[in-house]
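S.K.: Pasting a predicted model and its sequence here:
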Amino acid sequence: MENTETPVTVIGLGLMGQALAGAFLKAGHPTTVWNRTTSKADRLVAEGARLAPTVADALAASSLAILCVTDYPAVYELLDGSEIDLAGTTLINLTSGSSAQAREAARWAGQRGAHYLDGAIMAIPPAIGTAEAVILHSGPQPDFDAHKPTLDALGTVTYLGADHGLASLYDVAGLAMMWSVLNAWLQGTALLRTAGVDAATYAPFARQIAAGVAEWLPGYAEQIDSGSFPAEVSALETDARAMAHLIEESEAVGVNAELPQLIKAMADRAIAAGHGGEQYPVLIEEFGKPRGA
């Protein structure tokens, strides 16, 4: 098991990279940092970090390196030099990218003798180092387990599975959830503003509705996983009529109806395919198809 004296290297000192390095320092880990613009390391150096003159020197400083750079091409640009020795190093890549990029990066790192975990940060920089910061990891579990005591300095670290692409997929799935909730709230807010109701007044009601819908998810997940969608609450064709009402009301009061129209178009396709008598989660069949299929 690792302890609070375990050295760690952080490569990439944007706002998030600075927050990551700061959390390691606060937890007592000797921390080496590198960034193309060296001035971004000034505060961290003042707090006790060591600024490495080169990427190779930064990697040599510890067996655990955290990458948080612009994109995956930047990762290769930094680590593919002839002077870089990755053998035995554990790379934890917290750079945003796709699941395909994560899997390819794992293959690339493995060819160079490195251990590799891909990750995603579900937090803003000020939350790093607190329990509110959720950091997702995917890749070989022994590599995660070996460094979890060190990674715990960053927040709530979570292991998802051996597939290196899982962290990226969870990341975008979380974004889909976030934007969908916010967009639905904005649609409702726009409707109510036409009657003089402000956003602050509507927000508690919207929060109550969102929390209630969240309670349905475990039961709906069982339907999706079993492939059976009995209409225990309401049938999709009933929901489609309510969608039509939402569209009509939006258009009548001069509010944009594109979002509910999109969802109703998907529901209409599912109904045409014979699923009108089943429950709402049957729409997974539509969400699982590429556009135009």
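M.R.: Now that the structure is in, tell me what you want to look at.
S.K.: From here on, just use CA atoms for contacts and neighbour counts.
M.R.: Will do.
S.K.: Pull the contacting residues for Leu59.
M.R.: Thr9, Ala65, Ile84, Asp85, Leu86, Thr89 (CA atoms under 8 Å, 6 or more residues apart in numbering).
S.K.: in which helix or strand would I find the first one?
M.R.: Spelled out, it's Thr9. Assigned by DSSP states H and E, Thr9 belongs to strand 8-11.
S.K.: rewinding a little: looking at the contacts of Leu59, which are in strands?
M.R.: Applying DSSP state E to the contacts of Leu59, the entries found in strands are Thr9, Ala65.
S.K.: Scan the contacts of Leu59 and report the most crowded one.
M.R.: Comparing the contacts of Leu59 by number of neighbours (other CA atoms under 10 Å), Thr9 comes first, having 30 neighbours.
S.K.: how about CSV for the contacts of Leu59, with distance to Phe229 added?
M.R.: Putting these into CSV (distance: CA to CA, whole Å) gives the following:
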residue, distance to Phe229
Thr9, 49
Ala65, 46
Ile84, 54
Asp85, 54
Leu86, 50
Thr89, 48
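S.K.: Could you check stretch 245-263 and say which residues are buried?
M.R.: Leu246, Ile247, Glu248, Ser250, Val255, Ala257, Pro260, Gln261 (16 or more other CA atoms under 10 Å).
S.K.: got a list of what the spatially closest residue to the fourth one that is not a sequence neighbour touches?
M.R.: To tie it back to what came earlier, the one meant is Ser250. Of all residues not flanking Ser250 in the chain, Ala257 sits nearest, at 5.7 Å (CA to CA, 6 or more residues apart in numbering). Ala257 makes contacts with Ile247, Ser250, Glu251, as judged by CA under 8 Å, 6+ apart.
S.K.: related to what we said a few turns ago, specify which member of the buried residues of stretch 245-263 is nearest to Gly97.
M.R.: Pro260 (29.5 Å; CA to CA).
S.K.: Wait, a strand at that closest one?
M.R.: No: Pro260 is assigned helix when assessed by DSSP: H, G, I helix; E, B strand; the rest coil, not a strand.
S.K.: For Glu77, list the residues it contacts.
M.R.: Counted by CA under 8 Å, 6+ apart, Glu77 has zero contacts.
S.K.: so after whichever strand or helix holds it, what's the next helix or strand?
M.R.: Element membership for Glu77, per DSSP H and E: helix 72-79. Sequence order places strand 90-93 as the next helix or strand after helix 72-79, per DSSP H and E.
S.K.: Just list what that next one packs against, helices and strands only.
M.R.: Judged by 3 or more CA pairs under 8 Å, 6 or more residues apart in numbering; DSSP states H and E, the packing partners of strand 90-93 are strand 64-67, strand 115-122.
S.K.: second one coming, line it up with the first:
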Amino acid sequence: MSENISVLGLGLMGAALAESLLAAGHHVTVWNRSPAKADPLVAQGATRAATPAQAVEASPLVIVCLLDYASVKEVLEGAPLAGKVVANLTTGRPAEARDLAPWVAGRGAEYLAGGIMAVPQMIARPGALILYSGSEQAFDRYAPALAAMAEPRFTGDDPGMAPLLDLAMLTGMYGQIAGFLEAAALVGSAKYPLGEFTSSLLVPWLTAMAAQQPAWAEKIESGDHSTVVSNLEINRSGLETLVRTFREQGVKPDLLLPMKTVVDQRTARGLGHEGLSSLIEEL
């Protein structure tokens, strides 16, 4: 079913969201602080709004994708929000989402906070995911339309939940990137071909290790870290070997050192028999 949808904010991500909605046959109204950014979308059939208020007035579903939450309040201030659904896909903190939800509700609108788990090039492609939290009624009403942008997944009525899960997934990503960069630096110090190392060795290894994480989650939720494959003492020794090797190869181990510090702390307290999952207790 075709919907009237407004998109406020046409950076790389906002423009990709609007384009995917147009491609799915929705009637899309767009607004951006720099009007020229709307030109390509208008050429594809979008309607240009001169002001945020005009964009909000045009559609029952308003998607906002701006730089930060302060910008969202600034842009929506004075707009006719009564009876609308505001889906805020701006990246922000859980506390900001929990603050914005009553602000929107006080103006007569339903609120959905979002977390976009994709880069702009992934929008409307397999693998793209957008997390939502807040008004379940609003989500159920517009889930088919939201699916044009990415798989929509509702995570609960707490408006802060989607931003929190978004940041948690980014945390996992940054940890993986940190490990890759340290590994690449070590391999590069020995002049070994990085492409070969990455594709034939590292990616298969990381894939196998990622498959262990659900079992780790069970240990963390139960609080029982006694069943281990390799305990903290073994890993303490292994990390010491890693750090010494990095320095001998002329590579900084800076991205590994925080992990080593936490392992050292827990082992020093006589808990070296536990598994790595027990580090959650330190956090």
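M.R.: Ah, there it is. Note that the structure is a prediction, hence the values are computed from the model and not measured.
S.K.: Overlay the chains and give the TM-score.
M.R.: The TM-score (TM-score structural alignment, normalised by the length of structure 2) is 0.96; 282 aligned residues with a CA RMSD of 1.2 Å.
S.K.: Please convert the contacts of Ala257 of structure 1 to TSV, extending it with secondary structure.
M.R.: Putting the contacts of Ala257 of structure 1 into TSV (three-state DSSP) gives the following:
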residue	secondary structure
Ile247	helix
Ser250	helix
Glu251	helix
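S.K.: quick one, what contacts the aligned partner of Ala105 of structure 1 in structure 2?
M.R.: Applying TM-score structural alignment, one finds that Ala105 of structure 1 aligns to Leu100 in structure 2. By CA under 8 Å, 6+ apart, the contact set of Leu100 of structure 2 is Lys73.
S.K.: Count the neighbours of Phe287 of structure 1 for me.
M.R.: 10.
S.K.: Sorry, wrong one. I was asking about His225 of structure 2.
M.R.: For His225 of structure 2, using other CA under 10 Å, the count is 19.
S.K.: again with Ser39 of structure 1
M.R.: 12.
S.K.: and it, how far is that from Gln279 of structure 1?
M.R.: Distance, Ser39 of structure 1 to Gln279 of structure 1, by CA to CA, to the nearest Å: 57 Å.
S.K.: counterpart of Arg241 of structure 1 in structure 2?
M.R.: Under TM-score structural alignment, Arg241 of structure 1 pairs with Ser237 in structure 2.
S.K.: residue boundaries of the strands in structure 2?
M.R.: 4-8, 27-31, 47-48, 61-64, 85-88, 110-117, 129-134, 151-154.
S.K.: Tell me which of the ones you listed lies nearest to Met173 of structure 2.
M.R.: Nearest of the strands of structure 2 (CA to CA): strand 110-117, 10.8 Å.
S.K.: any idea of the angle the closest one forms with strand 129-134?
M.R.: Put simply, strand 110-117 of structure 2 runs at 150 degrees to strand 129-134, going by axes from the mean of the first three to the mean of the last three CA atoms, to 10 degrees.
S.K.: how big's the offset between strand 110-117 of structure 2 and structure 1?
M.R.: By mean CA distance after the TM-score superposition for structure 1, the fitted strand 110-117 of structure 2 averages 0.7 Å away from its aligned residues in structure 1.
S.K.: List the contacts of the aligned partner of Met178 of structure 1 in structure 2.
M.R.: Superposed on structure 2 with TM-score structural alignment, Met178 of structure 1 falls opposite Met173. Contact analysis of Met173 of structure 2 by CA under 8 Å, 6+ apart lists nothing.
S.K.: 10 Å - rerun?
M.R.: The contact partners of Met173 of structure 2, taken as CA atoms under 10 Å, 6 or more residues apart in numbering, are Leu167, Gly179.
S.K.: From Leu271 of structure 2, how far out is it?
M.R.: On the measure of CA to CA, Met173 of structure 2 and Leu271 of structure 2 end up 28 Å apart.
S.K.: Now do the same for the residue nearest to Ser250 of structure 1: its match in structure 2.
M.R.: That one, Ala257 of structure 1, aligns with Pro253 by TM-score structural alignment.
S.K.: re the thing from before, now for the match of Arg241 of structure 1: which residues touch it?
M.R.: Lys260, Val263, Asp264 are the contacts of Ser237 of structure 2 under CA under 10 Å, 6+ apart.
S.K.: how about Gly134 of structure 2, what's its match in structure 1?
M.R.: Under TM-score structural alignment, Gly134 of structure 2 pairs with Gly139 in structure 1.
S.K.: shouldn't its match be in contact with Leu117?
M.R.: Yes: here Gly139 of structure 1 reaches Leu117: they are 4.9 Å apart, a contact under CA atoms under 10 Å.
S.K.: who has more neighbours, the two?
M.R.: Between Gly139 of structure 1 and Leu117, counting by other CA under 10 Å, Leu117 is the more crowded of the two (30 against 25).
S.K.: hang on, the earlier thing: ok, so of the contacts of Leu59 of structure 1, who is nearest Asp57 of structure 1?
M.R.: For the contacts of Leu59 of structure 1, the nearest to Asp57 of structure 1 is Ile84 (8.7 Å; CA to CA).
S.K.: ok, back up a step: as CSV, the helices and strands packed on strand 90-93 of structure 1 with distance to Gly288 of structure 1 would be great.
M.R.: Shown next, in CSV, are those (distance: least, CA to CA, whole Å):
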stretch, distance to Gly288 of structure 1
strand 64-67, 32
strand 115-122, 23
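S.K.: looking at the ones you listed, which is buried most?
M.R.: strand 115-122 (a mean of 26; mean count of other CA atoms under 10 Å).
S.K.: Aligned counterpart of Ala162 of structure 2 in structure 1, please.
M.R.: Under TM-score structural alignment, Ala162 of structure 2 pairs with Ala167 in structure 1.
S.K.: That match: neighbour count?
M.R.: Neighbours of Ala167 of structure 1 using other CA under 10 Å come to 30.
S.K.: same thing with Pro126 of structure 1?
M.R.: Neighbours of Pro126 of structure 1 (other CA under 10 Å): 13.
S.K.: try Ala49 of structure 1
M.R.: 21.
S.K.: How about the aligned partner of it in structure 2, nearest residue that isn't a chain neighbour?
M.R.: Here Ala49 of structure 1 is matched to Ala46 in structure 2, going by TM-score structural alignment. Nearest-residue entry for Ala46 of structure 2: Val28, 5.1 Å, with adjacent residues in sequence omitted and distances by CA to CA, 6+ apart.
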